[in-house]
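Student: Make a model of this:
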Amino acid sequence: MSSKEEQIEQFDPNGVGRQGSLFGLPFTPETAEVVIIPVPWDVTVSYAAGTAGGPMGVLEASPQIDYFLPDIAEAWKIGIAMEDISTSWAERGAMLRDKVEPYIEALEAGADTAELAKEHAAMLNEVELASEQLRDWLAHQSGKYLDAGKVVGVLGGDHSTPLGLMSALAVRHQEFGILQIDAHADLREAYEGFRYSHASIMTNALELPQVQRLVQVGVRDYCEAEHGKVVNSGGRIVSFHDQALKEEQFAGATWHDQCARIIEALPDKVYVSFDIDGLDPKLCPHTGTPVAGGFELEEALYLIKQVVKSGRKIIGFDLCEVGPGQDEWDGNVGARALYRLACWAGSPS
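Tutor: Modelled structure (predicted):
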């Protein structure tokens, strides 16, 4: 196996993007500083399935990007690589999704929740067991790279997928904060009967005592119970809702100043959880649960850049809910978001 230095020496960053590796880069998980673990899983999605195909959609679109970033000198040399997409998890997820869909359809049609849960108890237990095994698998996979000094990111899949990485980080850090860019609060309790629902990821993350604070940005679709959880969190959850941010901007506030206020709420170590539906849905029309409003891509990436510029350290990240759709648009946007996020996470600056 060639060394990282040899891979850099033999690579032309101005050449034609080559299919087969993430961004067409020459690195492997062994030589890269930033390792992406793809998780093709969307078993509990409650609106539109398809985000299990997100990792493949991003991978296929990713060689079309150019590498130069004005903020990070020779950013591509940081080294970014992705593990192979797990066919076993993809197949297991697809099998379980087929079992889940009739249950969710019945819920949405108004079936009695308690009776439906009894009828589908075996399925609910099977999904919970599989979700726990996925969490543990990801914690093990990411732990190997973390212990080797690498930065690890998850490419989902739905937003339930990064829990294992968060758990692995909790073993290795006494405390850290989560910066969540998202259209949804994801603070539901076992949504639709699924403890590890995509809509419950932050409830599950907050069960880790090492998560000092959750800072949510761009949320614009949430229920009263989720609002109550924020209000009653004693400051552990801080939400900068899309409506409030926009209204401040209408009154003259700048995004730069708002970013400073958001970052002030974060501790020194930060995990970035980027649900792509935090963006305006024109940029991600096939995401699982699109919501009108949201950020331009540069707005979200500016916030991430300012986190690093503030002196805080990104210790891990995820990009979730990319739905590939019928063309490469969602994968194209997802690839650009992932590249910039990975570069800032791996940047020494």
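Student: Going by C-alpha atoms from here, please, whenever you check contacts or count neighbours.
Tutor: OK.
Student: Please enumerate the strands of the stretch 51-200 of the chain.
Tutor: Using DSSP state E, counting those that start in this stretch, the strands of the stretch 51-200 of the chain run over 80-82, 151-156, 176-181.
Student: who's in contact with residue 99?
Tutor: Contacts for residue 99 (Cα atoms under 8 Å, 6 or more residues apart in numbering) come out as residue 123.
Student: cool, the one 5 residues further on as well?
Tutor: For residue 104, the contacting residues are 46, 192, taking Cα under 8 Å, 6+ apart as the criterion.
Student: separation between it and residue 318?
Tutor: 26 Å (Cα to Cα, to the nearest Å).
Student: Could you do residue 197 as well?
Tutor: 16 Å.
Student: before we move on, what about residue 227?
Tutor: Plainly put, residue 227 is 24 Å away from residue 318 if you go by Cα to Cα.
Student: Tally up the residues packed near residue 1, please.
Tutor: 8 (other Cα atoms under 10 Å).
Student: picking up where we left off before, give me the more crowded residue out of residue 227 and residue 318.
Tutor: Taking neighbours as other Cα under 10 Å, residue 227 and residue 318 compare with residue 318 leading, 28 against 14.
Student: Need the three-state assignment for the more buried one.
Tutor: Look at residue 318: counting by DSSP: H, G, I helix; E, B strand; the rest coil, its state is strand.
Student: Residue 51 is in contact with residue 160, isn't it?
Tutor: No: using Cα atoms under 8 Å, residue 51 is not in contact with residue 160; the gap is 11.3 Å.
Student: so residue 18 sits in a helix?
Tutor: No: assigned with three-state DSSP, residue 18 falls outside any helix and is coil.
Student: run this one through as well so I can compare:
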Amino acid sequence: MSQSAASSLEKKLASFDPNALGDSAGGLYGLPFTVDEAQVVVVPVPWEVTVSYRGGTAQGPEAIREASLQVDLYEPDIPEAWRMGLAMEDEDEKVAEESRNLRTLAADYIGWLEAGQPADKAQNFATVPAQVTERGKVLLDYLKQKTGAYLDAGKGVVLLGGDHSTPLGYMHALAERHQEFGILQIDAHCDLRPAYEGFQYSHASIMYNALQLPQVKKLVQVGIRDLCQQEAELVEHSGGAW
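Tutor: The predicted structure is shown next:
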């Protein structure tokens, strides 16, 4: 951080009132920090291409930003935690637009699957899985680069989706910088399905994809209430390693 930026940050720390009403002109929680000034950066990912029940998860990051203004900053265990700086990037509208376009395509394809794959419509959907998978890989690479740059700058990173598929690029960035790490997943579902509904980067495949990284040594799942036979067999054959 430059001297002028450090001076600007000191002024913000001195003038900010953590007891005041959340400032809607500020960032997450109404905090005044820029991404450059923050020690922790939140990366919003408005992506929900492969959701198989209801849409709306792409609006999650913005909804959380708005709701954060109603949350008090005081944390008894770390009373001045806000001073470390927390900032949320602006959403990338290109990501949001591509999600909207691909979501329509994927939803129609899923509807075709649920209808029993009528032969007269098969040609309409022949390329959809490959197209969605290709763009999912592009998103993975984009987020790997983005989150990796923040990690290399010494910042903490939070990735906020969107559907469950979104963290994979961040996991790849971590894998390039750590010999090993574990994942704590709090979820109703295992998300251990390979290429669910034909989509390699499906929301239902995020943990299966994460486990393909050799640096991921353990996966701890909490709150699981629903899984398929294939997932159950995968867990059983893990020998408790996951």
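Student: how about residue 132 of the first structure, what's its partner in the second structure?
Tutor: When the second structure is aligned by TM-score structural alignment, residue 132 of the first structure is paired with residue 137.
Student: Now do the contacts for that match.
Tutor: Residue 137 of the second structure touches residue 201, counting by Cα under 8 Å, 6+ apart.
Student: do the one 4 residues further on as well
Tutor: For residue 141 of the second structure, the contact set (Cα under 8 Å, 6+ apart) comprises residue 169.
Student: measure the residue lying farthest from the centre of the first structure to residue 187 of the first structure for me?
Tutor: In terms of distance from the mean C-alpha position of the first structure, residue 115 ranks first, at 33.9 Å (Cα atoms, centre = their mean). Distance, residue 115 of the first structure to residue 187 of the first structure, by Cα to Cα: 25 Å.
Student: now do residue 87 of the first structure
Tutor: 30 Å.
Student: how far away is residue 146 of the second structure from residue 72 of the second structure?
Tutor: On the measure of Cα to Cα, residue 146 of the second structure and residue 72 of the second structure end up 29 Å apart.
Student: scratch that, residue 41 of the second structure is what I was asking about
Tutor: 19 Å.
Student: if you count what's nearby, which of these two comes out ahead?
Tutor: Counted by other Cα under 10 Å, residue 41 of the second structure and residue 72 do not tie: residue 41 has more neighbours, with 23 against 13.
Student: What is the aligned counterpart of that one in the first structure?
Tutor: Checking TM-score structural alignment: residue 41 of the second structure goes with residue 35.
Student: what helix or strand does that match sit in?
Tutor: Using DSSP states H and E, residue 35 of the first structure sits within strand 34-39.
Student: Give me the mean distance between that strand and the second structure.
Tutor: Strand 34-39 of the first structure differs from its equivalent in the second structure by a mean of 0.5 Å after superposition (mean Cα distance after the TM-score superposition for the first structure).
Student: what's that strand packed up against?
Tutor: strand 80-82, strand 151-156, helix 329-346 (3 or more Cα pairs under 8 Å, 6 or more residues apart in numbering; DSSP states H and E).
Student: circling back to that earlier point, run through the residues that contact the match of residue 41 of the second structure.
Tutor: Residue 35 of the first structure neighbours (Cα under 8 Å, 6+ apart): 29, 80, 81, 82, 83, 145, 150, 151, 152, 153.
Student: Could you pick out the buried ones from those residues?
Tutor: The neighbour count (16 or more other Cα atoms under 10 Å) marks 29, 80, 81, 82, 145, 150, 151, 152, 153 as buried among the contacts of residue 35 of the first structure.
Student: Nearest residue to the aligned residue in the second structure for the fourth one in space, please, no chain neighbours.
Tutor: Yep, that's residue 82 of the first structure we're talking about. Under the alignment (TM-score structural alignment), residue 82 of the first structure pairs with residue 88 of the second structure. Leaving aside its chain neighbours, residue 88 of the second structure sits nearest to residue 42 (4.4 Å; criterion: Cα to Cα, 6 or more residues apart in numbering).
Student: got a list of contacts for stretch 194-204 of the second structure?
Tutor: Against stretch 194-204 of the second structure from outside (Cα under 8 Å, 6+ apart): 50-51, 110, 129-130, 132-133, 136-137, 163-166, 190-193, 205, 208-209.
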